[in-house]
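**Q** coords please:
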Amino acid sequence: MALELTAARPYPALLDLPWDVPLEEWPEEILAALPRGISRHVVRFVRLEGRVIAVKEIKADLARREYTMLRNLGRLGQPCVVPVGVVSGRTTAAGEPLDACLLTRHLQFSLPYRAMLSQTLRPDTADRLVDALAVLLVRLHLTGFWWGDVSLSNTLFKRNAGEFAAYLVDAETGELHDSLSDGQREHDLDIARVNIAGELMDLQAGGLIGEDVDPVDVSEQIMTRYRSLWEELTKRERFETGDRWRVEERIRRLNDLGFDVGELDITTDIGGTEIQIQPKVVDAGHHCRRLLRLTGLDVEDNQARRLLNDLDAYRAATDRQNDDEELVAYDWLTKIYEPITRTVPASMRAKLEPAEIFHEVLEHRWYMSERRGEDVTIEEAIVDYVATVLPDKPDEKAVVGVDTESIPVRARTD
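**A** Down below sits the predicted model:
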């Protein structure tokens, strides 16, 4: 059988990889030592034309199906890894058939949950990861995507201004529908609850989280978080026609959750005395789209919210509330944001994304000001941050780190 390559764009260097060798036996010199999560399949990372590509060994029909699903989710603007291609028709030098490989682009600055929890993080990190997964699940369900295997293992996490943003990694079992029934959504939630509890029990057995953490209680949080967010996004609301300001209030609440209202379904009763409002089309990214429009910075939504707050503070401090917003944003970008992020030495720039560093510098400035009882400039804060905080941060972009497959596992949930 001839080797067959299906790819969204040509990568000539793909042909140089040892496709006639089982993925588990690929030589270390061609691999990138990124942290890996638990997977039922063999997964390896390789450098390819300046990028890091994840290679997953899987049956050919499943690889093609997942490749197509990831492309469809990407077109719908959902947070997921970017598919690169599928390699099938693999055989060993002796002619023995090998499974196909699904290729996806590694998400920079992201980590699997086991690597996140192996670092020294806040005690509530597990709670925040579950919150991020709940937001991801709501987004996917609003699109009509039934996951079928919701878990922390099938998700990557990126820092997002002190919180985390979650990205779908494994779409092998997923199905895309026009919309989901309540039963389909509840099925995904039940799968998530069971899987998360099992994954946290594994971490406890490996000594990565304390005995004071109750895996069952933490896993139950995804049910509460998901349902409250789903209700806010989809519930119908009735009010008097004279209270039309509440339409704006509802939109603001959705924006504060990180969702933008694309369309509203507004109906009145026969007498015209009451109005019903329901967000008909919602999408995430309100803050990051505004920041992108103003500055060209493409960051996570919580990061965008924090940067926009600083931009607004800069506008007020310079008494430019009546100036054109785009001009003020350009001055903030060139006089504040870029000089601060460029202050970081080249040797430390792989530790965090520039937007995350800027967010942490703002936090650091606040703590410095609180200790001193007086305002500290951002220029002074970045110098102190680089000297005292950043050196101890792990390199989240670098191709080094803990291989989380080596952490003891009590029982796999997938």
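**Q** CA atoms for contacts and neighbours, from now on please.
**A** OK.
**Q** other SSEs contacting the longest helix anywhere in the chain?
**A** With secondary structure taken from DSSP state H, the chain has its longest helix at helix 182-205. If you count contacts as 3 or more CA pairs under 8 Å, 6 or more residues apart in numbering; DSSP states H and E, helix 182-205 packs onto strand 145-146, helix 215-234.
**Q** and that helix with helix 215-234, angle?
**A** 150 degrees (axes from the mean of the first three to the mean of the last three CA atoms, to 10 degrees).
**Q** endpoints of stretch 207-214, how far apart?
**A** Start to finish, the residues bounding stretch 207-214 are 14 Å apart (CA to CA, to the nearest Å).
**Q** sorry, wrong one. I was asking about stretch 18-37.
**A** 23 Å.
**Q** would you mark the buried spots in it?
**A** 19-20, 22-23, 26, 31-37 (16 or more other CA atoms under 10 Å).
**Q** ditto for stretch 285-305
**A** Quick answer for stretch 285-305 (16+ other CA under 10 Å): 285-291, 294-295, 297, 299-305.
**Q** how about K351, what does it touch?
**A** 390, 393-398 (CA atoms under 8 Å, 6 or more residues apart in numbering).
**Q** tell me the SS of it?
**A** coil (DSSP: H, G, I helix; E, B strand; the rest coil).
**Q** contacts only, for the nearest residue to it once chain neighbours are set aside.
**A** Excluding the flanking residues, the one nearest K351 by CA to CA, 6 or more residues apart in numbering is D395, at 3.9 Å. Contact analysis of D395 by CA under 8 Å, 6+ apart lists 348, 350-352, 401.
**Q** now do the residue of the chain most remote from its centre against W245, distance only.
**A** What lies farthest from the middle of the chain is G271; by CA atoms, centre = their mean that is 46.4 Å. Distance of G271 to W245, given as CA to CA: 20 Å.
**Q** for A33, same thing?
**A** 54 Å.
**Q** spell out which helix or strand contains the residue nearest to K351, please.
**A** In the assignment (DSSP states H and E), D395 maps to no helix and no strand.
**Q** ditto for P279
**A** Judged by DSSP H and E, P279 forms part of strand 274-284.
**Q** please apply the same query to E370.
**A** helix 354-372.
**Q** and what of L156?
**A** Element membership for L156, per DSSP H and E: strand 155-160.
**Q** how about L297?
**A** With DSSP H and E as criterion, L297 is part of no helix or strand.
**Q** tell me the contacts of it?
**A** L291.
**Q** do you know how far it is from L307?
**A** 10 Å.
**Q** ok so, going back, quick one, the helix or strand just after the helix holding E370 and helix 354-372 angle?
**A** Per DSSP H and E, helix 354-372 leads on to helix 378-388 as the next helix or strand towards the C-terminus. Here helix 378-388 runs at an angle of 100 degrees relative to helix 354-372 (the same axes, to 10 degrees).
**Q** also this sequence, please, to line up against the first:
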Amino acid sequence: MSGSLSITSATTDPALLDLPWHLPLEAWPNENIAALPKGISRHLVRFAHLAGHVVAIKETTAEMARGEYEMLRTLQRLEVPCVEPVAVITNRSDAEGDPLKPVLVTRHLRFSLPYRALFSQTLRPDTATRLVDALALLLVRLHIIGFFWGDVSLSNTLFRRDAGAFAAYLVDAETGKLYEGGLSNGQRENDLEIARVNIAGELLDLEAGGRVADELDPVRISNGIVDAYRSLWSELTGSESFSSAERWRINERVSRLNKLGFDIEELAIRTDAQGTTVRIQPKVVDAGHHQRRLLRLTGLDAGENQARRLLNDLDSYRASYGKGELDEEMVAHEWLVRVFEPVVRAIPSELRGKLEPAEVFHQLLEHRWFLAQKAGHDIPLAEAVASYINNVLRHRRDEATVIGPTTGTITTSIDVVPLDTSAVAVVDPDDEDDWRLKV
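**A** Below is the predicted model:
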């Protein structure tokens, strides 16, 4: 390596020095490259192996790389879902001493996929809607902390499965800016219009390539982010007035916010001069209500919807076994040891890259419910686990670090395997709904 390489990183991994920084990114050898699906980017982006994990490397300018690195670190401190910045590398040069472009290095988000890799042959309307809803939630969370994105799109977002829905993570913060005093309505509307136009363009591009279902309307789906965003923003930040005799509506409002996955750190409550009308308004709203409760009770770190589903199973366990009078933490520990951990341990090691444990547990609960519906009675957990592993999980592709399909041609296969003498499981490894049980 010629020249003086400069690495800026909060926690420098010595393995960074082993990568071929003296070569243009497009010329890196296959032994360094990880074959992962990637979205569309204005910059050259490649995935590389680094000390047992995968990083994304983006060629850009030194100023933009440093700015985005610091912004991603700030967003992480604010607990916004985004990729983890690893390093900024400048002063690159080739063997002849000619300068090479600086790069930004971020850690690949395990079990995440760009939107183009989340469907098989065609994108269906319900999947597109779920992606847009996830992006709307991410945009609201960013706007609440005063972050103006400036380039909202599906391509600048990664998605992880979250108990039947999707969780969205910011990937590209290149155009973003954080305002301490919060965003004006005009700034929020500008970001929202950028999102609407970009999503429409991305879906129209897929439509032109024959990659969406006939019934999918790109314009209608892209307009959906406006409705989803405004509804959520109003629920999270809007004021509400009611009679003083209806004080129960305060708890109702808090409960609705909790169901959306948000906590209230401060609630402004005012009455009029006569004391007949009460006005409430959330002041500080924090996302991750169910995630925090699950983490506090069990130590499990999961997506918000996954956490909600696991907590529902925990609460059902507590009720079913008459443990309602026992300490919640004690019951949670018992559930973890007797229910959750045995399921995770039952997954063969070669299948553990298919899905993250919380998503496996969610899908197992769905699978067990379908089996019980077919049989007309409850199915023992061990039987449901064996059926799920053999008839569903084995037929999925790995999502920890997905090897293909890329943004080019995507193929799919369907395996039909018997569940019992009167039912079959139809499994599409790449289908966004994961599986269907059909009689």
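**Q** which of the three states applies to the residue nearest the centre of the second structure?
**A** Against the mean C-alpha coordinate of the second structure, by CA atoms, centre = their mean, the closest residue is A167 at 2.8 Å. Put simply, A167 of the second structure is strand when judged by three-state DSSP.
**Q** that one matches what in the first structure?
**A** A167 of the second structure maps onto A165 in the first structure, with residues paired by TM-score structural alignment.
**Q** ok, now which ones touch its match?
**A** A165 of the first structure makes contact with 132-133, 157-159, 300, according to CA under 8 Å, 6+ apart.
**Q** tell me the two of these that are most distant?
**A** Farthest apart among the contacts of A165 of the first structure by CA to CA are L133 and E300. That separation is 15.0 Å.
**Q** after superposition, how close is the strand holding L156 of the first structure to the second structure?
**A** In this overlay with the second structure, the average offset of strand 155-160 of the first structure from its partner residues is 0.2 Å by mean CA distance after the TM-score superposition for the first structure.
**Q** give the other helices and strands that that strand contacts.
**A** strand 110-112, helix 113-118, strand 163-168, helix 301-317.
**Q** which bit of the second structure covers the longest one?
**A** Residues 304-320 of the second structure are where helix 301-317 of the first structure aligns, with TM-score structural alignment as the criterion.
**Q** likewise for the shortest one?
**A** Mapped onto the second structure with TM-score structural alignment as the criterion, strand 110-112 of the first structure occupies residues 112-114.
**Q** in a strand, I53 of the first structure, correct?
**A** Yes: assessed with three-state DSSP, I53 of the first structure lies in a strand.
**Q** what does it correspond to in the second structure?
**A** I53 of the first structure maps onto V55 in the second structure, by TM-score structural alignment.
**Q** returning to that earlier point: among the helices and strands packed on helix 182-205 of the first structure, which is nearest A94 of the first structure?
**A** Evaluated over these, closeness to A94 of the first structure peaks at strand 145-146, with 40.8 Å, by CA to CA.
**Q** so where is that closest one in the second structure?
**A** Residue span in the second structure matched to strand 145-146 of the first structure, by TM-score structural alignment: 147-148.
**Q** that stretch vs the first structure, average offset?
**A** Following superposition, stretch 147-148 of the second structure is found to deviate from the first structure by 0.3 Å on average (mean CA distance after the TM-score superposition for the first structure).
**Q** how about residues contacting that stretch?
**A** By CA under 8 Å, 6+ apart, stretch 147-148 of the second structure touches 142, 176-179, 182-183, 187-188, 191.
**Q** pull the distance from that stretch to the chain's centre.
**A** In terms of CA atoms, centre = their mean, to the nearest Å, the centre of stretch 147-148 of the second structure is found 19 Å from the chain centre.
**Q** and if you look at stretch 351-366 of the second structure?
**A** Its chain's C-alpha centre and that of stretch 351-366 of the second structure lie 15 Å apart, by CA atoms, centre = their mean.
**Q** and it, which residues are buried?
**A** In stretch 351-366 of the second structure, counting by 16+ other CA under 10 Å, buried: 352-366.
**Q** what's the answer for stretch 71-89 of the first structure, then?
**A** 71, 73, 78-89.
**Q** give me the contact list for stretch 68-86 of the first structure.
**A** Contacts for stretch 68-86 of the first structure (CA under 8 Å, 6+ apart): 5-9, 63-64, 67, 100-107, 136, 139-140, 143, 166-169, 171, 174-176.
**Q** how far does it stretch from start to finish?
**A** Per CA to CA, stretch 68-86 of the first structure runs 10 Å from first to last residue.
**Q** and the contacts of stretch 68-86 of the first structure, which are buried?
**A** In these, the ones that pass as buried (16+ other CA under 10 Å) are 5, 63-64, 67, 100-107, 136, 139-140, 143, 166-169, 171, 174, 176.
**Q** in helices, which of the residues you listed fall?
**A** Short answer: those in helices (DSSP H) are 63-64, 67, 136, 139-140, 143.
**Q** what's the closest of those residues to V376 of the first structure?
**A** L136 (37.0 Å).
**Q** how about the closest one, what's its match in the second structure?
**A** In the second structure, L136 of the first structure lands on L138 (TM-score structural alignment).
**Q** ok, P79 of the first structure next?
**A** Using TM-score structural alignment, P79 of the first structure lines up with P81 in the second structure.
**Q** ok, D403 of the first structure next?
**A** By TM-score structural alignment, D403 of the first structure lines up with T406.
**Q** list the contacts of G224 of the second structure.
**A** 129, 132-133.
**Q** grab the nearest non-local neighbour of I251 of the first structure.
**A** Using CA to CA, 6+ apart, the closest residue to I251 of the first structure is V261 (6.6 Å).
**Q** K351 of the first structure -> the second structure?
**A** Going residue by residue (TM-score structural alignment), K351 of the first structure aligns to K354.
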